Every structure is written in C-alpha cells, then in structure tokens.
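Colleague: sequence unknown, structure follows:
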C-alpha cells in the first residue's frame, strides 16, 4: 500500500506555511516534503514535525537565487565551491529534520545559440562542459552524502515545466548514477514529469526497481498538474505496480489542487487518496 507524503510547497497553499503541517496530519498524511526548508530555522520545522507526528521524507538542495531564476548549481561551471557548500547546508538540515533524502537541484543550461560564428563545434564544447561539471559535482556530493549517511536523488524534470533544466531525461540520470557508483545516489521518479518526457511508466518503474535505483516517487495529474485522478495517467494501476515491485518508499503528492471550497483548497480534493489510506 502506498505511503503518501504531502508536498507542502504545493498542497494547503491556502494556509500559511507553518500551518500546513497540522492540516496534512489531520487529513491522514504521515509524511511531508517541501522544496526548500532554508528560510526557517531547523528547530521551528522540527517542532512542527514532532507536534503533528510527521516524518520529513525529502528536501531539495539549495537552488541558488530562486527569485532571479536559478534552479540549482550542479551543472554551472565556476560555482563548484558554492555547490559544495550548498550540499553541506542541505545535509545539515537533513540531519536536523531526520530527513533521509536530498534531491540535488541540477541547474539550468546557459543560453547558447548555434550561429554561423560559433558553429556546432562550440555548441558541442559547451554541452560537454555542462556534462563534465555536473558529473564532477555529483561525485563530490555523493561522497559527502556517504559520509553523512543520507541519500541523494536525481530528478528528471520536463522542459514544459522548467525550460533549459539540465536533468531532463531519465536516461541521463541513469548514466550519471552508473558512472558515480555510489549506493547513496538514486533516482527520484516524478511520474508527472516522466510521463511527459518518456511515457511507458509501468516499465520505467519496474526497470528502476530491478536495478535498485528508485529512491523516491512523486505524483500529479498529467498534463495540468492537478489531483492525480484528473488527466491521462491511471494512478490506481501504478500504485499496484509499485506494490508488486516491492517499492516501500514514500509517494510524494506534488500537485496543484483545483477541487475545494476555497481557492487552491486541498482537503476536498483528497478523495482519490482516502481509499488507499
């Protein structure tokens, strides 16, 4: 049976952030995740988790300057020291929150245009530089994670949602995991993104489970990112597939609610989940 975690960056946004923990617990969630904990003292978040008997299941590594459009640092040459410090900060929070998983934000590819002046060779050189920087940074992060006893996750994100995001293909994630060779490095399989990048969700789940690469799962309706029972994906089927493969991790609910009596209301849209609790 799936274990659902409420993503508090997406659910209960009708409430102030620190009030979302109580709302999630009241609706039957036993785990929570959210994008970034860093604007709050860890002790304040721990107090909410303990008060409402919730488990922190996932956080993201710092993204750089989110408001300026940054979406991670891992693929950006020249900022390796900043990336390493961001992983240290994520690990510090993960330990405080007793959170076993950190999703490493990859960053955006720089804007490079192929022109008659630069040519295809220059573009190929730029792409190779991103690949080299990303791989070196993930190796550094994986060593830190091994020492700290936490798991690092790579999440392919579709270009519809985050244009120019570096980690946009499960094949790329698989190749990085294979090259780094760390037991602490796994795949974060957001089925909303994977459906739009790759499709073939049943075989994707089975393949990753067969090679022990699957570290975390997230869900949302496709294509509009609303409740999981809205859209083209049959999640009841996929939950059974997860059970059949032996996946015993969390399923993060990372969607934008559209049902409910108030704008972005969450509670009234949870009928899809209650039959699984």
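Modeller: Cool, got the structure. Fair warning: this is a prediction, and the values are worked out from it, not measured in the lab.
Colleague: From now on I want contacts and neighbour counts done on CA atoms only, so please keep to that.
Modeller: OK.
Colleague: Start and end of stretch 239-254, how far apart?
Modeller: One end of stretch 239-254 sits 16 Å from the other (CA to CA, to the nearest Å).
Colleague: what's the answer for stretch 157-171, then?
Modeller: Counting by CA to CA, you get 12 Å between the two ends of stretch 157-171.
Colleague: Structure two is appended below for comparative analysis:
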C-alpha cells in the first residue's frame, strides 16, 4: 500500500515547501495537501515533487475559517473562485482528486448539491467529499458518513467519499466504522488514517483494514507523537 503524508498535519513545524523533502526523507511514497499549494508557487512545488519522486494523491479546496463554503448560501461566487484555484493547483502538481469542503455554519443541502454539480462541470478531477465528525468541527454541514455515501451514490463515480478513520470511528464507533468501510467500498474514493480518539499515529490494524477492502493508497493525517519516519518504519515492519 502506498502511504501518503498529509502535509497539513505532518511536518507542521516546517515551512510548507520543506515538508515535501521531509516526507521524502521519511520514506513516504507521496503526499496529499490541504490547501497549501494555492498559497504557494504551484510550478515550484511541482518541480520539487518531481525532483523528490513524490506523487500527489489529492488536495483540498480553500478551507478558511469556515472549512470551505460549498454548502453555505450566498457564497456561490466564492466557491467557484475556490474551485478554479484548486483545479489549477491540482493540474500543476498532478493531483488526481479535489476535496470539496462543505463548510460549517448555516449550511443548505440544495446549495451543496448545486455546487457539487458545478464542480463536476468545472473540473475533470475526482471530487471527494469528507464526512467530518461533529466532535472535530461542530456545525460542519457534512458530519455523517451516511450523508456522504448518499451523495456519492446520487452523483455517480466522479463524486466519492473520503473515508477518514478518525471521523468515522468517532461518529460510529470502531466496529461500525469497519463494517461501513467494508460494505461501501465502491462509494469510497480515498481513505485517511489516524487513531481514535486521540487522532495520533494510526495502528497497523487500521491500514490492514484499508488494504483488505482493496485500497492501494492511504493518507496519513494525524498529530504525531513520534517522528513520522519512526511511525512509518513501524507500519512497514507490520507488513503495510
């Protein structure tokens, strides 16, 4: 399984461009981004990735204080601008997926669905939607896994759920989260790993669950307690 360093969480003490070299030195196969590329020289980031031999799994649309705005009424123009910037960044660095964040606040489902349709028309990238549990981000519009799965089923294969173990296990409990992962594999486009409840280094069992469902890559999005290189070595020793 290819393991991707989420640069929004890992190596956070380093300036963004330096996180790429740190991920390579630690032994990661690739990276995934929050919205850092949109705030840097994308061509320079692409050149660094090429030199380091790192691939990019995906990146987020602009997050801001509201964690995106796709479901927030009155922000349609902001959403289009954010999507345009995310698409350009994804093309520049070779990211195959864009995570469209719904936003927190007075969200509206009709607005969210209309913006997802706009996203499908505006980019050729896979659109990921991530259910983010209420404990982590209170008021986030897409807080339940079943809601995300419903939308993925409705919109078809270019909209898929980003299944984050921390959020799913917090919402449903570990056993129910594992069962949902196995049951709905076809609607899941990407997986991320962190422990629950601490959101620290994920145990190898979590990655084995992903591999058992056919996942070939996983993003590691956690708050490190040990160096990412040491944790990655432990995962590899466990057969990941």
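Modeller: Sure thing, it's come through. Worth saying up front: this structure is predicted, and the values here are computed from it rather than measured.
Colleague: what TM-score do we get after superposing?
Modeller: TM-score of the superposed chains, computed with TM-score structural alignment, normalised by the length of the second structure, equals 0.92; 236 aligned residues with a CA RMSD of 1.7 Å.
Colleague: residues of stretch 71-90 of the first structure that come out buried?
Modeller: 71-76, 80, 83-84, 86-88, 90 (16 or more other CA atoms under 10 Å).
Colleague: can you give me the helices for the second structure?
Modeller: Under the criterion DSSP state H, helices of the second structure are mapped to 16-26, 42-52, 76-93, 109-122, 145-155, 165-172, 174-183, 204-212, 228-237.
Colleague: TSV for these, including distance to residue 33 of the second structure?
Modeller: Putting those into TSV (distance: least, CA to CA, whole Å) gives the following:
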stretch	distance to residue 33 of the second structure
helix 16-26	10
helix 42-52	11
helix 76-93	10
helix 109-122	19
helix 145-155	21
helix 165-172	17
helix 174-183	23
helix 204-212	20
helix 228-237	16
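Colleague: can you list the buried residues of stretch 71-90 of the first structure in a markdown table and add distance to residue 273 of the first structure?
Modeller: Below are these laid out as a markdown table (distance: CA to CA, whole Å):
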| residue | distance to residue 273 of the first structure |
| --- | --- |
| 71 | 30 |
| 72 | 32 |
| 73 | 35 |
| 74 | 35 |
| 75 | 37 |
| 76 | 39 |
| 80 | 41 |
| 83 | 37 |
| 84 | 38 |
| 86 | 35 |
| 87 | 33 |
| 88 | 35 |
| 90 | 30 |
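Colleague: and which of the residues you listed is nearest to residue 227 of the first structure?
Modeller: Nearest to residue 227 of the first structure out of those is residue 71 (CA to CA; 24.8 Å).
Colleague: got the contact list for the aligned residue in the second structure for that closest one?
Modeller: Matched by TM-score structural alignment, residue 71 of the first structure corresponds to residue 67 in the second structure. Counting by CA atoms under 8 Å, 6 or more residues apart in numbering, residue 67 of the second structure makes contact with 101-104, 140.
Colleague: how does it look with 10 Å?
Modeller: 60-61, 100-105, 137, 140-141 (CA atoms under 10 Å, 6 or more residues apart in numbering).
Colleague: which residues sit in contact with the counterpart of residue 235 of the second structure in the first structure?
Modeller: Matched by TM-score structural alignment, residue 235 of the second structure corresponds to residue 273 in the first structure. Applying CA under 10 Å, 6+ apart to residue 273 of the first structure gives the contacts 2, 4, 27-29, 227-229, 236, 253.
Colleague: follow-up on the earlier one: right, so the helices of the second structure: which one is the most enclosed?
Modeller: For those, the largest average neighbour count (mean count of other CA atoms under 10 Å) is found in helix 165-172, namely a mean of 22.
Colleague: how much does that one deviate in direction from helix 174-183?
Modeller: Interaxial angle, helix 165-172 of the second structure versus helix 174-183 (axes from the mean of the first three to the mean of the last three CA atoms, to 10 degrees): 120 degrees.
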